[in-house]
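Novice: sequence first, then the predicted structure, then my questions.
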Amino acid sequence: MADGITLEAIVHHFKSFKSNIQHPNIHIFHYADMRRDLLSHTRKLASVLGLKIGDEMLAAIAESMQFENMQANARASAKEETLRSTTFKDPSAFFDSASSRKWEGKLSDEDLLAFHKRLAELLPEADARWLQSGGELPV
């Protein structure tokens, strides 16, 4: 469990959207894919929303969505009540690290075996692989 969220809850969330992927208003984006190629995913998001945005503007939007830029601009764009919040004394703290796979180097081989065993019980292999790393969403 990380951040109070169980593996079962994460898998349930994924499955609930994937089971409805045939609907035109359901689109699944993976954080790792966005980190790998934010511009093409920004373009895809604009398309999903029916927005016609030129390449120059798309590049500017993607640049503003870079983790480092969002973190740097968090305090400047935070509302006064957010600045007084006890949850985020520093609004940039919301933008933690822009990384996935935070368990690497922290879990033992035994922990990882238990994780992969449980994940295999919950999801087909292709879905488990996508959930961990992104890429092409299995159908």
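Specialist: Nice, thanks for sending it over.
Novice: contacts, neighbours, all on C-alpha from now
Specialist: Fine.
Novice: so for the helix or strand hosting Ser47, what gets flagged as buried?
Specialist: Element membership of Ser47, judged by DSSP states H and E, is helix 38-48. Within helix 38-48, the residues scored as buried using 16 or more other C-alpha atoms under 10 Å are 38-39, 41-43.
Novice: can I get those residues in JSON lines with distance to Ile61?
Specialist: Listed next are these as JSON lines, based on distance: C-alpha to C-alpha, whole Å:
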{"residue": "Leu38", "distance to Ile61": "10"}
{"residue": "Leu39", "distance to Ile61": "8"}
{"residue": "His41", "distance to Ile61": "11"}
{"residue": "Thr42", "distance to Ile61": "8"}
{"residue": "Arg43", "distance to Ile61": "10"}
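Novice: which of those residues sits closest to Ala72?
Specialist: Ala72 lies nearest to Leu38 out of these, by C-alpha to C-alpha, at 17.8 Å.
Novice: tell me the contacts of the residue nearest to that closest one when sequence neighbours are not counted?
Specialist: Ranked by C-alpha to C-alpha, 6 or more residues apart in numbering and with sequence neighbours excluded, the top spatial neighbour of Leu38 is Ala62, at 6.1 Å. Applying C-alpha atoms under 8 Å, 6 or more residues apart in numbering, we find Ala62 in contact with 38-39, 42.
Novice: alright, now check it against this:
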Amino acid sequence: MSDLTDDTEHNYETFLQDAVNTGIIWSLVTGEEDDAEFVMVDAEQAERAGVMLFFSEIDFAKALCVEEWADCCPRAIDLDEFIDKWLPGMQSDGYLVGVNWTADLEGFEQEPLELSLDLLETD
């Protein structure tokens, strides 16, 4: 496992490699199992619905589960389901994705279908 850095491009590449190698990605949820909601942050682009955060390692997700997000917990998502269902749905709903953001919420926002293409092109 590679550590996250201030280099968002490095963190993005780490996400792609780890996700393809493990077949699993992680998101953050809050609430009970039946009522769990996925955590989102505001998008820099005001016209967008928000940014959903995803991580390639459970520890990267856990790093954000402090202070105001202390009630959050990581949830695993199968990579194939993520590519086939999640990303197209997020694209049509106007969401962006943020992958491997740091504990300081540093990272870049990306179109879901661009992430899908990058994942499919990663060896």
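Specialist: That came through fine. Owing to the predicted nature of the structure, the values given are computational and were not obtained by experimental measurement.
Novice: after superposition, what's the TM-score here?
Specialist: The pair, once superposed, lands on a TM-score of 0.26 when counted by TM-score structural alignment, normalised by the length of structure 2; 60 aligned residues with a C-alpha RMSD of 5.1 Å.
Novice: want to throw the contacts of Ala62 of structure 1 into CSV with distance to Ala32 of structure 1?
Specialist: Output for the contacts of Ala62 of structure 1, formatted as CSV (distance: C-alpha to C-alpha, whole Å):
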residue, distance to Ala32 of structure 1
Leu38, 10
Leu39, 13
Thr42, 14
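Novice: which one of these is nearest to Ser133 of structure 1?
Specialist: If you rank those by distance to Ser133 of structure 1 using C-alpha to C-alpha, Leu38 comes first, at 15.2 Å.
Novice: okay, strands next: where are they in structure 1?
Specialist: Using DSSP state E, the strands of structure 1 do not appear at all; there are none.
Novice: can you give me the helices in it?
Specialist: Across structure 1, reading from the start of the chain, the helices by DSSP state H fall at 7-18, 31-36, 38-48, 55-64, 67-77, 80-83, 109-122, 125-133.
Novice: and the third one, what does it pack onto?
Specialist: Contact here means 3 or more C-alpha pairs under 8 Å, 6 or more residues apart in numbering; DSSP states H and E; on that basis helix 38-48 of structure 1 packs against helix 55-64.
Novice: relative to helix 38-48, how tilted is the helix it packs on?
Specialist: Counting by axes from the mean of the first three to the mean of the last three C-alpha atoms, to 10 degrees, helix 55-64 of structure 1 points 120 degrees away from the direction of helix 38-48.
Novice: mind listing what's buried along helix 55-64 of structure 1?
Specialist: Residues of helix 55-64 of structure 1 classed as buried under the neighbour-count rule (16+ other C-alpha under 10 Å) are 58-59, 61-63.
Novice: among the buried residues of helix 38-48 of structure 1, which pair sits farthest apart?
Specialist: By the measure C-alpha to C-alpha, the buried residues of helix 38-48 of structure 1 have their two most distant members at Leu38 and Arg43, which lie 8.5 Å apart.
Novice: helices of structure 2, residue ranges please.
Specialist: When assigned using DSSP H, the helices of structure 2 occupy the ranges 8-22, 58-62, 79-81, 87-93, 112-121.
Novice: take those helices and lay them out in TSV including distance to Cys73 of structure 2 and mean neighbour count.
Specialist: Supplementary listing: the helices of structure 2 in TSV, determined by distance: least, C-alpha to C-alpha, whole Å; neighbours: other C-alpha atoms under 10 Å:
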stretch	distance to Cys73 of structure 2	mean neighbour count
helix 8-22	19	18
helix 58-62	7	19
helix 79-81	19	15
helix 87-93	21	15
helix 112-121	22	16
